[in-house]
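>>> Okay, here's the prediction I keep looking at, along with the sequence it came from:
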Amino acid sequence: MHEHVQDYLRFRRALGFKLKWHGRILPQFADYLEAAGSATITDELAIAWAQLPTRVHPITWTQRLGVVRGFATYLKTIAPATQIPPKGVFPGQGKRPDPYIFSEQDITRLLGATSTLATPLRAATCRTLFGLLAVSGMRISEALALHRDHVDLDSGILTIISAKSEAPRLVPLHPTATTMLGEYAELRDRLRPRATATTFFISHRGTALLHGPVMAAFIQLTAQIGIRTETTKPRIHDLRHSFAVACLLAWYRSGDDVAGHMPALSTYLGHINPAGTYWYLSAVPELMQLAAQRLQTQADLAASS
């Protein structure tokens, strides 16, 4: 079973997937099968193994079982006796949280509120970081991982090293975004000329910027401008969602070929599977309505011809 696991990981990685988490837990699953005396995957053993972590949200069990499901699908082509664990075993299966879609006014107020943060560098870092996420749709992990040589201020192109793929992607920016990054870099180097971090975004101490303090600032600022309430809890990732939705809305409203633009948007966002981009059509009611209207218009034209 361990040999099959390694073959599966090599196969998937050759397609561009890093699979760091898969590489850690699938050998553990193989150990579990061997300890149980089973030479193949069964639904019962897979489900039991997925539930080994205690005091976790069921989504963790779902994710563990999903990893096994992918491996089992591969293994069944070699060993027909392999059982592929079913979906929907645990509560909360696969449901994404509804995104909070930031309006332009929300983003303007969020960036403006950063001036209230404790130090000038912290304020500038959060303002530039949140602004970059809003205009590029980058993941927060990608932005925090940016090194100085990943940001080409001359060409206005970022090089993104994603945790989800071996291949880097290039993200061109609007000139105004490049100017914003240049101004931050100048301020950063002036305020912390001896910074120890090689990352583009740094803390007020000159060290690499970490997710925890960024999240704390985001929570503080969204509450301060009144969009965070007991029932509405925007996430940093929602800036990425808002970027994608804004692109799609603009294309639909202007009558552009949305389907033709989708591959470009998927590539820009770093979606390995285009389904991740098409999800926005069903996640936002206005987009679903526009898509339905477009389909109805096309159907009417086809019927009239």
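Happy to help now that I have it.
>>> Could you use CA atoms for every contact and neighbour count after this?
Fine.
>>> Name the helix or strand for W49, please.
Assigned by DSSP states H and E, W49 falls within helix 43-50.
>>> Could you list every helix and strand in contact with that helix?
Contact here means 3 or more Cα pairs under 8 Å, 6 or more residues apart in numbering; DSSP states H and E; on that basis helix 43-50 packs against helix 20-35, helix 58-76.
>>> can you redo these as TSV with distance to V284?
Supplementary listing: the helices and strands packed on helix 43-50 in TSV, determined by distance: least, Cα to Cα, whole Å:
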stretch	distance to V284
helix 20-35	31
helix 58-76	23
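>>> Comparing those helices, which comes out most buried?
Here the criterion is mean neighbour count by mean count of other Cα atoms under 10 Å, and of the helices and strands packed on helix 43-50 the winner is helix 58-76, at a mean of 19.
>>> That helix to helix 43-50, inter-axis angle?
Calculated by axes from the mean of the first three to the mean of the last three Cα atoms, to 10 degrees, helix 58-76 forms an angle of 140 degrees with helix 43-50.
>>> What's the first helix or strand after helix 58-76?
Immediately after helix 58-76, counting by DSSP H and E, sits helix 104-113.
>>> coming back round to it: any idea how far the helix holding W49 is from the chain center?
Relative to the centre of its chain, helix 43-50 is centred 28 Å away, using Cα atoms, centre = their mean, to the nearest Å.
>>> Would you mark the buried spots in it?
43, 45-47, 49-50 (16 or more other Cα atoms under 10 Å).
>>> Also stretch 151-168?
151, 153, 156-162, 165.
>>> Take the residues you listed and keep only those in strands.
Members of these lying in strands (criterion: DSSP state E): 151, 157-160.
>>> could I get those as CSV with distance to E183?
Listed next are those as CSV, based on distance: Cα to Cα, whole Å:
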residue, distance to E183
V151, 13
I157, 16
L158, 16
T159, 19
I160, 20
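>>> from the residues you listed, which single one is nearest R96?
I160 (24.7 Å; Cα to Cα).
>>> and here's the other structure:
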Amino acid sequence: MTGLALLREWLDVLARERRASPHTVEAYGRDLSDLLGFLTGHLGGEPDLASFAALRPADLRAFLAARAGAGAGRATRARQLAAVRSFLRWLARAHGVEPLAIAGITGPRPKQPIPRALSPKDAMALPEGTDLVQDDPRLALRDRALFTLLYGCGLRIAEALALNRRDAPTLGGDAALRVMGKGAKERLVPVLPAVRAVLDAWLRVHGGGAEAPLFLGARGGRLDPAVAQKAMRDGRRALGIPEHATPHALRHSFATHLLAGGADLRSIQELLGHASLSTTQRYTSVDEAQLLKAWEGAHPRS
């Protein structure tokens, strides 16, 4: 039985028995047609049932490499591999072909989306706009302190909400903040006087002890991330700030604005708590021009 006949049989099963949408059937047909075209050249002839039985992981890796060479992106190749897996598993059930080719093979990892930075004006306006959406002045002050800390220190929202009152740097105390990041990795982040001033104002109405959460919910417990995200969502809409303004975007803005101001990538890596410099490069959307400028300014041979 030829590969084309097997493909048509499988697409018919998808449409009639599994009631897949016409769009899905068409997409799977394109993906498997790409595989059949590749195998025809790879194996030296049109594949048949015996050819599929003899396929190994190396053959599928060669197919994915060929698709990459043809310009297919990661998402496209991952989708095509999913279609191939589904087809080979159907062959195993319907025709007794062991799907050895998919054993242990993994698809390309999708590229992680990078959040967009806010403008410095919008990043600084968000904390100041909390009075517009919070009727309770105390909660408005809490949200202002949280948003100021996220942008001023580049913290993850989970890191900020895990802090206790005793951790907060104040104008009369330490000028740095100890943060427990991912993997229980501790880092020291300097805190600007403007950030400490806002934290001071919040602590004066905080009402909890040293071991209480730094950011309290309305009922006195630790502030829930969803509540903080809603407060920012309400604030950005009241101020007319773009919808991509989120707590994580404030962290991204912190790094991006430092980079634009001349900070080096290694320092930003330490401030963000990244394990590798490559993560920082992706996170801050460093382009080739910025990297070249940093190299020219730092390399001894420049």
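Okay, I see it. Given the structure is predicted, the values throughout are model-derived calculations rather than measurements.
>>> the helices in structure 2, which residues?
Secondary structure of structure 2 (DSSP state H): helices at 3-16, 22-43, 49-54, 57-69, 74-95, 120-128, 137-153, 157-161, 193-203, 225-239, 247-260, 265-272, 277-283, 288-298.
>>> what's the closest of the ones you listed to I105 of structure 2?
Across these, closest to I105 of structure 2 is helix 57-69 (Cα to Cα), at 6.3 Å.
>>> Quick one: end-to-end length of stretch 258-274 of structure 2, please.
Start-to-end span of stretch 258-274 of structure 2 (Cα to Cα, to the nearest Å) is 15 Å.
>>> Equivalent analysis for stretch 198-213 of structure 1, please.
Start to finish, the residues bounding stretch 198-213 of structure 1 are 18 Å apart (Cα to Cα).
>>> That one maps to which residues in structure 2?
Per the alignment by TM-score structural alignment, stretch 198-213 of structure 1 matches residues 212-227 in structure 2.
>>> Just give the number of residues close to L301 of structure 1.
Number of residues near L301 of structure 1 (other Cα atoms under 10 Å) recorded here: 10.
>>> For the residue nearest to F218 of structure 1 when sequence neighbours are not counted, list the residues it contacts.
Spatially, and ignoring its direct neighbours in sequence, F218 of structure 1 is nearest to I236 (7.2 Å; Cα to Cα, 6 or more residues apart in numbering). The neighbourhood of I236 of structure 1, defined by Cα atoms under 8 Å, 6 or more residues apart in numbering, consists of 140, 215, 218.
>>> where's the equivalent of I236 of structure 1 over in structure 2 relative to H42 of structure 2, distance?
Aligning on TM-score structural alignment places I236 of structure 1 opposite P247 in structure 2. Distance of P247 of structure 2 to H42 of structure 2, given as Cα to Cα: 50 Å.
>>> and if you look at R30 of structure 2?
Counting by Cα to Cα, the gap from R30 of structure 2 to H42 of structure 2 is 18 Å.
>>> now for R237 of structure 2: what does it line up with in structure 1?
Matched to structure 1 by TM-score structural alignment, R237 of structure 2 sits across from A223.
>>> For the closest residue to D98 of structure 1 other than its chain neighbours, the count of nearby residues, please.
Excluding its sequence neighbours, the residue lying closest to D98 of structure 1 (Cα to Cα, 6+ apart) is A283, at 6.9 Å. Neighbours of A283 of structure 1 under the rule other Cα under 10 Å: 16.
>>> okay but A283 of structure 1 is in contact with I101, surely?
No - with contact defined as Cα atoms under 8 Å, A283 of structure 1 does not reach I101; the gap is 10.3 Å.
>>> For I272 of structure 1, see how far away the closest residue to V258 of structure 1 other than its chain neighbours is.
Once flanking residues are discounted, V258 of structure 1 sits nearest to W251: 6.1 Å by Cα to Cα, 6+ apart. Using Cα to Cα, we find W251 of structure 1 at a distance of 22 Å from I272 of structure 1.
>>> Check G182 of structure 1 too.
Distance, G182 of structure 1 to I272 of structure 1, by Cα to Cα: 30 Å.
>>> quick revisit: any chance you could list what contacts the match of stretch 198-213 of structure 1?
So stretch 212-227 of structure 2 is in contact with 139, 142, 146, 157-158, 161-168, 206, going by Cα under 8 Å, 6+ apart.
>>> make it 6 Å
Identification of contacts with stretch 212-227 of structure 2 by Cα atoms under 6 Å, 6 or more residues apart in numbering yields 163-165.
>>> Same question for stretch 201-209 of structure 2.
Outside stretch 201-209 of structure 2, the residues touching it (Cα under 6 Å, 6+ apart) are 141-142.
>>> cool, stretch 260-277 of structure 2 as well?
Under Cα under 6 Å, 6+ apart, the answer for stretch 260-277 of structure 2 is 189, 280.
>>> Stretch 283-302 of structure 2 too?
Residues contacting stretch 283-302 of structure 2 (Cα under 6 Å, 6+ apart): T256.
>>> One more pass at 7 Å, please.
114, 252, 255-256 (Cα atoms under 7 Å, 6 or more residues apart in numbering).
>>> measure it end to end?
26 Å.
>>> do the same with stretch 44-59 of structure 1
18 Å.
>>> To which residue of structure 2 is P99 of structure 1 aligned?
In structure 2, the residue matched to P99 of structure 1 (TM-score structural alignment) is P115.
>>> Once you drop chain neighbours, what's closest to its match?
Once flanking residues are discounted, P115 of structure 2 sits nearest to A249: 6.0 Å by Cα to Cα, 6+ apart.
>>> tell me the contacts of that neighbour?
Per Cα under 7 Å, 6+ apart, neighbours of A249 of structure 2: 115-118.
>>> ok, now how distant is it from L216 of structure 2?
Taking Cα to Cα, one finds A249 of structure 2 at 22 Å from L216 of structure 2.
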